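Novice: here are the coordinates; sequence isn't available:
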């Protein structure tokens, strides 16, 4: 028994053509551009960040790394709770 699918090719072609827009003579299809938009909040956060190459920042990073390695680093729970609450209140 042989089953033929006469409309299969037609359906694939119809599907492929749905994304195309008709272009007349002399008209070119313009392509969109990629864009990156940085929010005002992100720009403000960038201003608040210390210079990554500053000696004070490098010293702080080394101190925190040592605390984590030694197991002496502790996150103050009250500060953590304040940050979580302020985040959820903004939403």
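Specialist: Now that the structure is in, tell me what you want to look at. All of these numbers come straight from a predicted model, not from anything done at the bench. Numbers count the residues shown, from 1 in each chain.

Novice: okay, CA-based contacts and neighbour counts for the rest of this
Specialist: Will do.

Novice: could you point out the longest helix in this protein?
Specialist: Longest helix in the chain, counting residues (DSSP state H): helix 55-70.

Novice: what about that helix, distance to the chain center?
Specialist: 28 Å (CA atoms, centre = their mean, to the nearest Å).

Novice: Could you say whether the residue nearest the centre of the chain sits in a helix, a strand or coil?
Specialist: Note on the chain: the residue nearest the mean C-alpha position is residue 36, at 10.4 Å, using CA atoms, centre = their mean. What DSSP: H, G, I helix; E, B strand; the rest coil gives for residue 36 is coil.

Novice: any idea how far it is from residue 57?
Specialist: 29 Å (CA to CA, to the nearest Å).

Novice: With residue 88 instead?
Specialist: Taken as CA to CA, the span from residue 88 to residue 57 is 29 Å.

Novice: now swap in residue 71 and tell me
Specialist: The value you get for residue 71 to residue 57, if CA to CA is used, is 21 Å.

Novice: More neighbours: which of these two?
Specialist: residue 57 (14 against 9; other CA atoms under 10 Å).

Novice: Alongside the first one, take a look at this:
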């Protein structure tokens, strides 16, 4: 039995090279720039967030941490339900 061209790598190399960006003259591949876009809604939310360094915020976070560690923190299910409803109504 004869197998034609057992060492044929041309097709494999052609397949492996698809999707690769062509190298520039200096041998480096040109790279695109990363870009981040923040929506107007997200910017508005950032304005409404309390300053994370404020003493009131730190005290609130420390109280919540203490309650969670002690096991006395109770999840306010009514507030969670309200947030879910408002989220799903926006869609």
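Specialist: That came through fine. Source: prediction; values computed, not measured.

Novice: How close are the two chains, by TM-score?
Specialist: TM-score of the superposed chains, computed with TM-score structural alignment, normalised by the length of the first structure, equals 0.71; 85 aligned residues with a CA RMSD of 2.8 Å.

Novice: quick one on the thing from earlier: check which element follows the longest helix of the first structure along the chain.
Specialist: helix 77-90 (DSSP states H and E).

Novice: Would you mind getting the average deviation of that next one from the second structure?
Specialist: Once fitted to the second structure, helix 77-90 of the first structure is off its aligned match by 1.1 Å on average (mean CA distance after the TM-score superposition for the first structure).

Novice: Which positions within stretch 68-88 of the second structure qualify as buried?
Specialist: Going by neighbour count (16 or more other CA atoms under 10 Å), nothing in stretch 68-88 of the second structure comes out as buried.

Novice: residues in contact with residue 73 of the second structure?
Specialist: 64, 67 (CA atoms under 8 Å, 6 or more residues apart in numbering).

Novice: neighbours of residue 89 of the first structure, just the number please.
Specialist: Count around residue 89 of the first structure with other CA under 10 Å applied: 8.

Novice: Please tell me how far it sits from residue 82 of the first structure.
Specialist: Residue 89 of the first structure is 10 Å from residue 82 of the first structure, by CA to CA.

Novice: got it, and residue 30 of the first structure?
Specialist: Distance from residue 30 of the first structure to residue 82 of the first structure, by CA to CA: 50 Å.

Novice: can you check residue 88 of the first structure too?
Specialist: Distance from residue 88 of the first structure to residue 82 of the first structure, by CA to CA: 10 Å.

Novice: now residue 45 of the first structure
Specialist: 18 Å.

Novice: swap in residue 41 of the first structure?
Specialist: Distance from residue 41 of the first structure to residue 82 of the first structure, by CA to CA: 19 Å.

Novice: Could you do residue 67 of the first structure as well?
Specialist: 23 Å.

Novice: cool, and residue 50 of the first structure?
Specialist: Distance from residue 50 of the first structure to residue 82 of the first structure, by CA to CA: 22 Å.

Novice: got it, and residue 61 of the first structure?
Specialist: On the measure of CA to CA, residue 61 of the first structure and residue 82 of the first structure end up 23 Å apart.
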